[in-house]
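>>> Provide a 3D model corresponding to the input given below.
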Amino acid sequence: MRVSPPTYRLRWDGAQAQAAIREAAARGLRLGAEHVLAESRRRVPIDEGTLERSGAASVDDATLTAAVSYDTPYATRVHEDLTARHAPGRSAKYLEGVLPEASSTVQALIAAQIRRATS
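Next up is the predicted model:
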């Protein structure tokens, strides 16, 4: 008696897969932006804490773009003034300085979300 090999059927829905990957990438970006915000808050100069509290992370899901910002009238001045004195651990370039250090963590967060969505 001859046994036929099993047959399999695969249905590929590329649009659904692409949508799941984009959604996962947006989740990863959101986590990455929150990570950058948390790290920059550890460095932001503190007088009354207003600048630190003004920090926000946002993600544009349509363009898969993330942003971290501080929203006070003096945020840019404090960020750019390399001559100002700050408490230990606090510094100018509190946002810009974090980005190179956080990039591998941000990439890992995005990749983990995409892996989760595709496994």
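>>> CA atoms for contacts and neighbours, from now on please.
Fine.
>>> mind checking which helix or strand residue 59 is in?
strand 55-60 (DSSP states H and E).
>>> for the comparison step, fold the sequence that follows:
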Amino acid sequence: MTQRARLQWNGPRVIAQLRAAEVRGVQLATEHVLERSRDRVPIEEGTLERSGVASVDDEGDQVTGAVSYDTRYAVRQHEDMTLHHDQGRTAKYLELPLLEEADQVQALIAAQIRRALR
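As a prediction, this is how the structure comes out:
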């Protein structure tokens, strides 16, 4: 008795779906870090806080996420530990949330990839 099986390989489609999931995950992760950093960014008029942006670069073999603030004084506010800020607002307003939320960032990306593998 002969049994036959037919297999259809969907490798390129699966790889494309995984890449899209990776991009979604990185976007969600960068938005999460941006949200957490906005809770700490020094605020006087709100210009620095409003300048925050989460972005994703999907070039080549890597997906890269970035969170940035775009004012002429953003770097100084982030790096100068001698500046005084309102309660709950700090220097390192981007670095600290990124470090504190590292597990959550990984979980957001992993969840999107797991969803694509279903």
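>>> ok so, going back, average distance between the strand holding residue 59 of the first structure and the second structure?
Mean deviation of strand 55-60 of the first structure from its aligned counterpart in the second structure after superposition (mean Cα distance after the TM-score superposition for the first structure): 0.3 Å.
>>> buried residues of that strand, list them for me.
55, 57, 59 (16 or more other Cα atoms under 10 Å).
>>> strands of the first structure, residue ranges please.
Remark: strands assigned in the first structure by DSSP state E are 55-60, 65-70.
>>> give the buried residues for the last one.
Within strand 65-70 of the first structure, the residues that count as buried by 16+ other Cα under 10 Å are 66, 67, 68, 69, 70.
>>> helices or strands up against it?
Counting contacts by 3 or more Cα pairs under 8 Å, 6 or more residues apart in numbering; DSSP states H and E, strand 65-70 of the first structure is packed against helix 14-41, strand 55-60.
>>> most tightly packed of these?
Most buried of those, by mean neighbour count (mean count of other Cα atoms under 10 Å): helix 14-41, with a mean of 19.
>>> what about residue 75 of the first structure, how many neighbours?
By other Cα atoms under 10 Å, 19 other residues sit near residue 75 of the first structure.
>>> if I look at it, how far off is residue 69 of the first structure?
Per Cα to Cα, to the nearest Å, residue 75 of the first structure is found 9 Å from residue 69 of the first structure.
>>> same question for residue 119 of the first structure.
To residue 69 of the first structure, residue 119 of the first structure is 34 Å away according to Cα to Cα.
>>> right, I'll leave it there.
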